[in-house]
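Colleague: Below are the sequence and a predicted model for it; my questions follow.
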Amino acid sequence: MNNYLFCLLFSILFATGNAQTKDSISSIQPKDKISYKQFIAPVALITAGSLMINSALNDDLQKNANNFFGEDFSSRADDVLLFVPAAQIYLGKSFGFKPKNDFYHQTINIAIANVIAVSTTMALKYSIKEERPDQSDDLSFPSGHTAIAFTNAALLYYEFKDSNMWYASSGFLFATATGILRIANNEHYTSDVLAGAGIGLASGLIVSYWNPFKSMSFGKKNKNTAFVYPKIGSQIGMGALIQLN
């Protein structure tokens, strides 16, 4: 039963993320407008997570997770996996895959999308104040790690979907693994992970359609520099340094 529950959760997160980007982001054209249909999957995930807060199902899934992984399970791999899709965006070109954007616009997309995801999750955390399963604090809902992971996975898909579908979709494996590990580490409930995945997908989708810096040009004479870096402390986040000359 425990194996079935976690295989089901893994399948839901991966299939929903992959299907959502195929249905919405893959059809993006410069003049396209955002349709409400493209937010069905993110809204469904966020709604499902919200409805599960303080529910018996949420508690049962957490107990099953503790039994499956062990009460003493601890891994910090989730602090790294969430950034893998972002790294893949930069590395794709070196593997021979053609990206949609250059390095600078990739950096801007990553920065803006992650700011949206982190801002949304932090606002909800401090508004809802759900206690974590390990009772370490009351900032459990939604999962910031999962939100960032799915944000970057959605951006990766959009960046390389026309070049290599397998590479473009691989980010959802790392994003889903991040969400599962958050539950396994007893730091998040299933509800937190589902909502975080929805926020991440929505953030990636929004930036794929709308980016005020998309038309910004970067010439050799401008000597612009851009760098995105992870911030890991009591809360997870992304930082960006962009110098425009």
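Modeller: Noted; the coordinates are in hand.

Colleague: Please make it C-alpha for all contacts and neighbour counts, starting now.
Modeller: Will do.

Colleague: Which strand or helix spans the residue most central in space within the chain?
Modeller: For the chain, the residue nearest the mean C-alpha position is residue 150 (1.9 Å; Cα atoms, centre = their mean). Secondary structure assignment for residue 150, by DSSP states H and E: helix 144-160.

Colleague: Which elements pack onto the very next helix or strand once past that helix?
Modeller: Counting by DSSP H and E, the next helix or strand C-terminal to helix 144-160 is helix 165-169. Packed against helix 165-169, as judged by 3 or more Cα pairs under 8 Å, 6 or more residues apart in numbering; DSSP states H and E, are the following elements: helix 144-160.

Colleague: Pasting the second one now:
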Amino acid sequence: MARIFVDQIMLTKLFLPLFFLYLSAQSVQAQHTDTIHKSDTVRLRDQGKLKLYAFIPATAAVAYGFAALNADFLRDADNRIYKSIKHDNRNFYTSADDYLRYVPSLAVYGLDLFGVKGKNNFRDKTSILFISSAFTGVTVKVLKMSSNRMRPNGLNDYSFPSGHAATAFASAEFLRQEYGEISPWYTAAGYSVATLTSVLRLYKSYHWFSDVVAGAGIGILSTKFAYLVYPSVKRVVWGKKKTNTVMMPSYQNGVPGLLISGKF
């Protein structure tokens, strides 16, 4: 009986990071499918299907999280994973997850600063990140307030979904969108950091497994949706004509900000 319990712990520890890396692999595969060159005879509806395919893995993750709110066998799985993690890590604590969730997004600007140009300029990618963050924040807030799921540590009933996981995977998808076509290692690095953030939330007993799975899906979908709607938003906000507008970060009197200059 003891051997079975030990085996369950080992399988759980292997399963957690592999699940999130699966999301990364599926995201890379979807990106590859989207960038396949097709002949002029390919219909527009086929191109739409390719874009839709990229949303499937993250949508499945969100669906899993919602199903776990009411499905007894999935809630049992949450409990088993929680007990397996706490068996050897009763006093585990770190604050690294509070910072790691932002690392992939910061990497986008860091790479740009060092001359590695991504898909979009500073203004466009900053606008996209803002839209993604708004989608992520609003969605997570609404679901936390409506689901009323108690955290494993009993701190409050804001367990579902994981905001840290949502932010981390939104950030990782942002890095993939900007630099994934340059090298798959950027995607792997971003999703690895997001995975680590989510696993740390589990080890700290702030979330159930299904919470972080749903959070990961929400974050990925938010960024994908931001890239999908931004061209329309850009036409409305900036217009079709080219502008001389320049946006850059500023830091004055100890206060960070955003400097915008140009003709309006």
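Modeller: That came through fine. Worth saying up front: this structure is predicted, and the values here are computed from it rather than measured.

Colleague: So after superposing, what's the score?
Modeller: After superposition, the two chains reach a TM-score of 0.84 (TM-score structural alignment, normalised by the length of the first structure), with 231 aligned residues with a Cα RMSD of 2.7 Å.

Colleague: After superposing, tell me the mean distance of the helix holding residue 150 of the first structure to the second structure.
Modeller: Aligned to the second structure and superposed, helix 144-160 of the first structure gives a mean residue distance of 0.6 Å (mean Cα distance after the TM-score superposition for the first structure).

Colleague: Which part of the second structure matches that helix?
Modeller: Following TM-score structural alignment, the aligned partner range for helix 144-160 of the first structure in the second structure is 163-179.

Colleague: same thing with stretch 4-15 of the first structure?
Modeller: So stretch 4-15 of the first structure is aligned with residues 11-22, judged by TM-score structural alignment.

Colleague: Give me the mean distance between that stretch and the first structure.
Modeller: Average distance, stretch 11-22 of the second structure versus aligned residues of the first structure after superposition (mean Cα distance after the TM-score superposition for the first structure): 1.2 Å.

Colleague: outside of that stretch, which residues touch it?
Modeller: 81, 84-85, 191-192, 195-196, 199, 213 (Cα atoms under 8 Å, 6 or more residues apart in numbering).

Colleague: Report the buried residues of it.
Modeller: For stretch 11-22 of the second structure, burial by neighbour count (16 or more other Cα atoms under 10 Å) applies to 12, 16-17, 20-21.

Colleague: so the top helix by length along the first structure corresponds to what in the second structure?
Modeller: In the first structure, assigned by DSSP state H, the helix with the most residues is helix 103-128. Aligning helix 103-128 of the first structure against the second structure (TM-score structural alignment) gives residues 122-147.

Colleague: which residues of the stretch 1-150 of the second structure fall in helices?
Modeller: 2-34, 44-53, 56-68, 72-88, 97-100, 103-113, 122-147 (DSSP state H, counting those that start in this stretch).

Colleague: For the ones you listed, state which one has the densest average packing.
Modeller: Among the helices of the stretch 1-150 of the second structure, the stretch with the highest mean neighbour count (mean count of other Cα atoms under 10 Å) is helix 56-68, at a mean of 19.

Colleague: between that one and helix 72-88, what angle do the directions make?
Modeller: 90 degrees (axes from the mean of the first three to the mean of the last three Cα atoms, to 10 degrees).

Colleague: residues making contact with helix 56-68 of the second structure?
Modeller: In contact with helix 56-68 of the second structure (Cα under 8 Å, 6+ apart) are residues 23, 26-27, 74-75, 161, 210-211, 213-218, 220-221.

Colleague: repeat that for 10 Å
Modeller: 20, 22-27, 30, 71, 73-78, 147, 160-161, 208-222, 224 (Cα atoms under 10 Å, 6 or more residues apart in numbering).

Colleague: Ok, stretch 227-240 of the first structure next?
Modeller: Contacts of stretch 227-240 of the first structure with the rest of the structure, by Cα under 10 Å, 6+ apart, involve 79-80, 82-83, 86-87, 103-104, 106-108, 110-112, 114-115, 117-119, 122, 139, 143-145, 148, 226, 241-243.

Colleague: re earlier: how about the helices of the stretch 1-150 of the second structure in JSON lines, adding distance to residue 255 of the second structure?
Modeller: Output for the helices of the stretch 1-150 of the second structure, formatted as JSON lines (distance: least, Cα to Cα, whole Å):
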{"stretch": "helix 2-34", "distance to residue 255 of the second structure": "36"}
{"stretch": "helix 44-53", "distance to residue 255 of the second structure": "40"}
{"stretch": "helix 56-68", "distance to residue 255 of the second structure": "37"}
{"stretch": "helix 72-88", "distance to residue 255 of the second structure": "41"}
{"stretch": "helix 97-100", "distance to residue 255 of the second structure": "20"}
{"stretch": "helix 103-113", "distance to residue 255 of the second structure": "18"}
{"stretch": "helix 122-147", "distance to residue 255 of the second structure": "19"}
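
Colleague: between those helices, which gets nearest to residue 178 of the second structure?
Modeller: helix 103-113 (7.3 Å; Cα to Cα).

Colleague: how far out from the middle of the chain is that closest one?
Modeller: Averaged C-alpha coordinates place helix 103-113 of the second structure at 15 Å from its chain's average position (Cα atoms, centre = their mean, to the nearest Å).

Colleague: post-alignment, that helix versus the first structure, mean distance?
Modeller: Looks like 1.3 Å for helix 103-113 of the second structure (mean Cα distance after the TM-score superposition for the first structure).

Colleague: What angle do helix 163-179 and that helix make with each other?
Modeller: Here the directions of helix 103-113 of the second structure and helix 163-179 differ by 30 degrees (the same axes, to 10 degrees).

Colleague: helices and strands around helix 103-113 of the second structure, which ones?
Modeller: With contacts taken as 3 or more Cα pairs under 10 Å, 6 or more residues apart in numbering; DSSP states H and E, helix 103-113 of the second structure sits against helix 122-147, helix 163-179, helix 184-203.

Colleague: what does that helix rub up against?
Modeller: Contacts for helix 103-113 of the second structure (Cα under 10 Å, 6+ apart): 100, 115-118, 120-122, 125-126, 129, 167-179, 186-187, 189-194.

Colleague: Separate out the buried members of those residues.
Modeller: Applying 16+ other Cα under 10 Å to the contacts of helix 103-113 of the second structure, the neighbour count classes 100, 117-118, 122, 125-126, 129, 167-179, 186-187, 189-194 as buried.
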